[in-house]
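Novice: Predicted model and sequence follow; I will ask about them next.
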Amino acid sequence: MHDIRQIRENPEAFDAALARRGLEPISAHLLILDEQRRAHIQLAEGALAQRNAASKQVGAAKAAGDDEGFERLRATIAKNKEKIAELEEARRNIEERLRQSLLEIPNLPDADVPDGADEDDNVEVTRWGTPRALDFTPVEHFEITGVKPGMDFETAAKLSGARFVLLRGAVARIHRALAQFMLDTHTEENGLVEHMTPVLVRDDAMLGTDKLPKFGDDSFLTREGYWLIPTSEVTLTYSIAGDILDEAALPRRMVAHTLCFRSEAGSAGRDTSGMLRQHQFEKVEMVSITHPDHSRAELDRMTNCAQGILEKLGLPYRTVVLCTGDMGFGARRTHDIEVWLPGQDTYREISSCSTTGDFQARRMNARFKPAAGGKPEFVHTLNGSGLAVGRCLIAVLENGQRADGSVILPDVLAPYLGGKMTLGADGVLS
């Protein structure tokens, strides 16, 4: 959410930043609402001053026996009371219109974010590893012989419909091992504090983390009014809503492994085969709460944490900086990490790490107390996948596949798989 005072001070810069996202100027509309709001505040304050002055005089008029003056002053007080109520109601309506308008405007991109229209304009900044040379034609994860017994889309469709999968046996165990490996790495090596959060949240949590009102159609809403979280970014970030943290407590680095739910409303026809794009999936999510001066460095740190998981797994990847036309609604800057999938002969996103600046903090009034004194300031919030577990499973299976339909698994998973490092063509670990 944006600060109307900053827009008021430099509307041209605000519109120019939105133009980089391909949006039309909007500051004039916002400033009209802001001017109307402030005008109603001044009128209400004037009416209140008149009422207070009349209230002081009414007692004197009664004591002096001035019945006519007494009644006139009483009428003035009553009239001003009604006027104040009308002005306050009008002000609240204008403030709500202004608030709704501000809530629907995306974050402004950082100055060093590349300009562009879509993903074709993203800029590659890192590439690690070399895709394995294969003497056979690789297939996608769901076509690998040894994977088929443990990746059941037909039964999942019977249970829940399209875009669900039922994992069983060895494949389910590998999926679980990946999540445990990610959590252990982030907590033991990267200094993140593990959390287990709810997956059902109220409107305020979705609103505070910029998922509402923009992305309501992309999420699932229960009959009881709870939202199923699209990622634990929502719960981890909103856990500090309304708080004033000590500067010494920053940064606060958190991680959680949860189920995630997305309606995928805007992805009809995309990635319909396999488990690349699902309504229900699991993710290990990283969230950092930082001092404003340190958020850019924290973004690089978070990106390195996610990249480190892929490097330990031996999975080739590349990292790109998203251009202004491809960035998410709440982001100031985003680093997407794309893992190599030999079955598709391309890189696909497996992690997205973003800094939102104070965009989310302003929505949920999350601040910190400067150590040097002064008024509380808004914290900066960051989020990133560390990693999407299902997509990581896909990458492990496709990169480790062999011509006979078996899969060689990464060495770092050995402690989680009882030392069994091969998924046989029969679907059994050995």
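Specialist: Sure, I can see it.

Novice: C-alpha only now, for contacts and for neighbours.
Specialist: Noted.

Novice: Tell me the buried residues in stretch 401-408?
Specialist: 401-402, 405-408 (16 or more other C-alpha atoms under 10 Å).

Novice: What of stretch 159-173?
Specialist: Per 16+ other C-alpha under 10 Å, stretch 159-173 contains these buried residues: 163-168, 170-171.

Novice: got it, and stretch 256-271?
Specialist: Of the residues in stretch 256-271, those buried (16+ other C-alpha under 10 Å) are 256-264.

Novice: And for stretch 371-379?
Specialist: 376-379.

Novice: what do you get for stretch 415-430?
Specialist: 416-417, 420-425, 427-429.

Novice: chain center to it: distance?
Specialist: Its chain's C-alpha centre and that of stretch 415-430 lie 36 Å apart, by C-alpha atoms, centre = their mean, to the nearest Å.

Novice: Just flag the most distant two among the buried residues of stretch 415-430.
Specialist: 416 and 425 (20.6 Å; C-alpha to C-alpha).

Novice: and stretch 154-161, how far from the chain's centre?
Specialist: 29 Å.

Novice: thinking again about what came up before, now, which of the buried residues of stretch 159-173 lie within strands?
Specialist: 166-167 (DSSP state E).

Novice: Would you convert the buried residues of stretch 159-173 into a markdown table that also reports distance to residue 9?
Specialist: Formatted as a markdown table, the buried residues of stretch 159-173 follow (distance: C-alpha to C-alpha, whole Å):
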| residue | distance to residue 9 |
| --- | --- |
| 163 | 48 |
| 164 | 49 |
| 165 | 52 |
| 166 | 55 |
| 167 | 55 |
| 168 | 59 |
| 170 | 60 |
| 171 | 57 |
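
Novice: Farthest pair within the buried residues of stretch 159-173?
Specialist: Of all pairs in those, the most separated under C-alpha to C-alpha is 163 and 170 at 21.1 Å.

Novice: give me the number of residues near residue 2?
Specialist: For residue 2, the count of nearby residues is 21 (other C-alpha atoms under 10 Å).

Novice: again, but for residue 149
Specialist: With other C-alpha under 10 Å as criterion, residue 149 counts 18.

Novice: cool, and the one 5 residues further on?
Specialist: Summarising burial for residue 154: neighbours were counted as other C-alpha under 10 Å, giving 14.

Novice: Could you measure from it over to residue 161?
Specialist: Note on residue 154: its distance to residue 161, by C-alpha to C-alpha, to the nearest Å, is 9 Å.

Novice: all strands of the stretch 151-300 of the chain, in order?
Specialist: 151-152, 166-167, 193-195, 200-201, 220-221, 227-228, 244-246, 252-261, 280-290 (DSSP state E, counting those that start in this stretch).

Novice: put this beside the first:
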Amino acid sequence: MHDIKWIRENPEAFDAGLKRRGLAPMSASLLAIDEKRRAAILKSEQAQARRNAASKEIGDAKKAKDDARASALMAEVAELKTTMPQLELAAKAADEELNKELAAIPNLPLDEVPDGTDEHGNVQHHVFGAARNYGFAPKPHDDLGDALGFMDFEAAAKLSGARFVVLKKGLARLERAIGQFMLDLHTNEHGYTEINPPLLVRDEVMFGTGQLPKFEDDQFWAIKGELLAAPDGIGRLRSERLGLIPTAEVSLTNLVRESIVDEKQLPMRLTALTPCFRAEAGAAGRDTRGMIRQHQFTKVELVSITTPETSKDEHERMLACAEEVLRQLDLHYRVMTLCAGDMGFSAQKTYDIEVWMPGQGDGGAFREISSCSVCGDFQARRMDARYRGPDGKPRFVHTLNGSGTAVGRALIAVMETYQQQGGSIAVPDVLQTYMGGVKVIDKDQ
């Protein structure tokens, strides 16, 4: 959420940031609503002040035995009692109108973010490793999984429809091993605190991190119903919807919502291994084969809550933590700095980590496996999440989030990178302990 005061003081800078996002100028329309809101609030406050003053003047008039003045003042107070609710409603309506407009506007890019309208404007930051040479044509993960008999899309479709998968035996264990490895790495070596958060959250929680209102159709929703008794004997159904988290960022970041934390608690570094759920409403026809784009997937999430002064350094640290996962798995990857037009809604700056998948496309392809974003105070304003510094004054925290990493895509990368001629999968050294010493996954495992 943007600060209307900042927009009022920096309208040109605000519109310039929107332009980099591919959006038309909005400061003039927002400030017009703001002016209407401020005028309505002023009228309401003036009416309240006049009512208080008139009430006091009534007592003075009665003491002076000025019945005519007392009567006139009482009539004025009665009139104010009638008009004040209308003025309060007008002020509230103008405030809601402004907040509705502000809630739909994405965060502004930092100055160092490259210009561009889509993924073609992203800039390569650095590369780790190199593509492996095979003495055979590498197969995609779904062919490998099908040949092993451990990856079943047909069974999943019978249960849930398209974009789901059933993993079995060695591949189910390998996915679990990858997730546990990531979680242990981030908690034991990177200083993150493990959290087991709710998977179902309220609308205001989705709003806090930016899923609502703009991306409502991209979420899965569960309806919670409760039958209420009534005096007439006819039950009434009260329902409440809860959203299935598209990423643990939603639950973890909102742990500080509507609170003021002590600066000594910052930076707050949190991690969770959870299922994630995405309707992918805007991705029809994309990545329909295999496990690349699923409605349900597992991910290790990283979230940091920091002071404004440390958030940029924390962003670099978070990127390094996510990279370390792929380095220890010895997977080839590159880091991309996303351009202004390709960043997510809440981000000020984003690094994407793209892992090399040798079985994708014609001869292999880089595919995104992690996004690490710094959001500034954008989410904090939506959540009303603040901290209290040495001066005692509350200030909005800065929030960051990143995948550390997507477990399903890491599974794909491991399968395709470590495949052997004949279709077996070598288990990376760092995962063998989590696999009970198993070094190779083949049809017998």
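Specialist: Yes, it's here. In this text the structure is predicted, and so the values were computed from the model without any measurement.

Novice: List the ones among the buried residues of stretch 415-430 of structure 1 that fall in strands.
Specialist: Per DSSP E, those map to strands at 422-423.

Novice: so can I have TSV of the buried residues of stretch 415-430 of structure 1 showing distance to residue 246 of structure 1?
Specialist: Formatted as TSV, the buried residues of stretch 415-430 of structure 1 follow (distance: C-alpha to C-alpha, whole Å):
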residue	distance to residue 246 of structure 1
416	38
417	42
420	47
421	46
422	49
423	49
424	53
425	55
427	52
428	52
429	49
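
Novice: how about the aligned partner of residue 302 of structure 1 in structure 2, secondary structure?
Specialist: In structure 2, residue 302 of structure 1 lines up with residue 318, judged by TM-score structural alignment. Classification of residue 318 of structure 2 using DSSP: H, G, I helix; E, B strand; the rest coil returns helix.

Novice: so how many other residues sit close to residue 318 of structure 2?
Specialist: Other residues within reach of residue 318 of structure 2, judged by other C-alpha under 10 Å, total 26.

Novice: How about the one 10 residues further on?
Specialist: Residues within reach of residue 328 of structure 2, counting by other C-alpha under 10 Å, total 15.

Novice: Over to residue 326 of structure 1?
Specialist: 18.

Novice: Quick check: chain neighbours aside, which residue is closest to the residue mapped onto it from structure 2?
Specialist: In structure 2, residue 326 of structure 1 lines up with residue 342, judged by TM-score structural alignment. Using C-alpha to C-alpha, 6 or more residues apart in numbering and skipping the chain neighbours, the partner closest in space to residue 342 of structure 2 is residue 118 (4.8 Å).

Novice: and the one you found, what does it touch?
Specialist: If you count contacts by C-alpha atoms under 8 Å, 6 or more residues apart in numbering, residue 118 of structure 2 has them with 339, 341-342.

Novice: For those residues, which ones persist in structure 1?
Specialist: Retained in structure 1 (both residues aligned by TM-score structural alignment, their matches' C-alpha atoms under 8 Å) from the contacts of residue 118 of structure 2: 339, 341-342.

Novice: looking at it, residue 128 of structure 2 is touching residue 330, isn't it?
Specialist: No - with contact defined as C-alpha atoms under 8 Å, residue 128 of structure 2 does not reach residue 330; the gap is 9.1 Å.

Novice: Tell me which of those two has more neighbours.
Specialist: Comparing residue 128 of structure 2 with residue 330 by other C-alpha under 10 Å, the one with more neighbours is residue 330, at 18 against 15.

Novice: Confirm that that one sits in a strand.
Specialist: No - assigned with three-state DSSP, residue 330 of structure 2 falls outside any strand and is coil.

Novice: which residues sit in contact with it?
Specialist: Contacts of residue 330 of structure 2 (C-alpha under 8 Å, 6+ apart): 129, 428.

Novice: Against residue 340 of structure 1, how distant is the equivalent of it over in structure 1?
Specialist: In structure 1, the residue paired with residue 330 of structure 2 is residue 314, using TM-score structural alignment. Going from residue 314 of structure 1 to residue 340 of structure 1 by C-alpha to C-alpha gives 11 Å.

Novice: do the same with residue 355 of structure 1
Specialist: Applying C-alpha to C-alpha to residue 355 of structure 1 and residue 340 of structure 1 gives a distance of 25 Å.

Novice: who's more crowded, the two?
Specialist: residue 355 (28 against 25).

Novice: does that one sit in a helix, a strand or a coil?
Specialist: strand.

Novice: which of the strands of the stretch 151-300 of structure 1 is buried the deepest?
Specialist: strand 280-290 (a mean of 25; mean count of other C-alpha atoms under 10 Å).

Novice: what range in structure 2 matches that one?
Specialist: So strand 280-290 of structure 1 sits over residues 296-306 in structure 2, by TM-score structural alignment.

Novice: Show the residue spans covered by the helices in the stretch 251-400 of structure 2.
Specialist: 311-328, 378-383 (DSSP state H, counting those that start in this stretch).

Novice: Compare the last one with structure 1 and give me the mean distance after superposition.
Specialist: In the superposition with structure 1, the average deviation recorded for helix 378-383 of structure 2 is 0.6 Å (mean C-alpha distance after the TM-score superposition for structure 1).

Novice: so that helix corresponds to what in structure 1?
Specialist: So helix 378-383 of structure 2 sits over residues 359-364 in structure 1, by TM-score structural alignment.

Novice: how far out from the middle of the chain is that stretch?
Specialist: Using C-alpha atoms, centre = their mean, the distance between the centre of stretch 359-364 of structure 1 and that of its chain works out at 11 Å.
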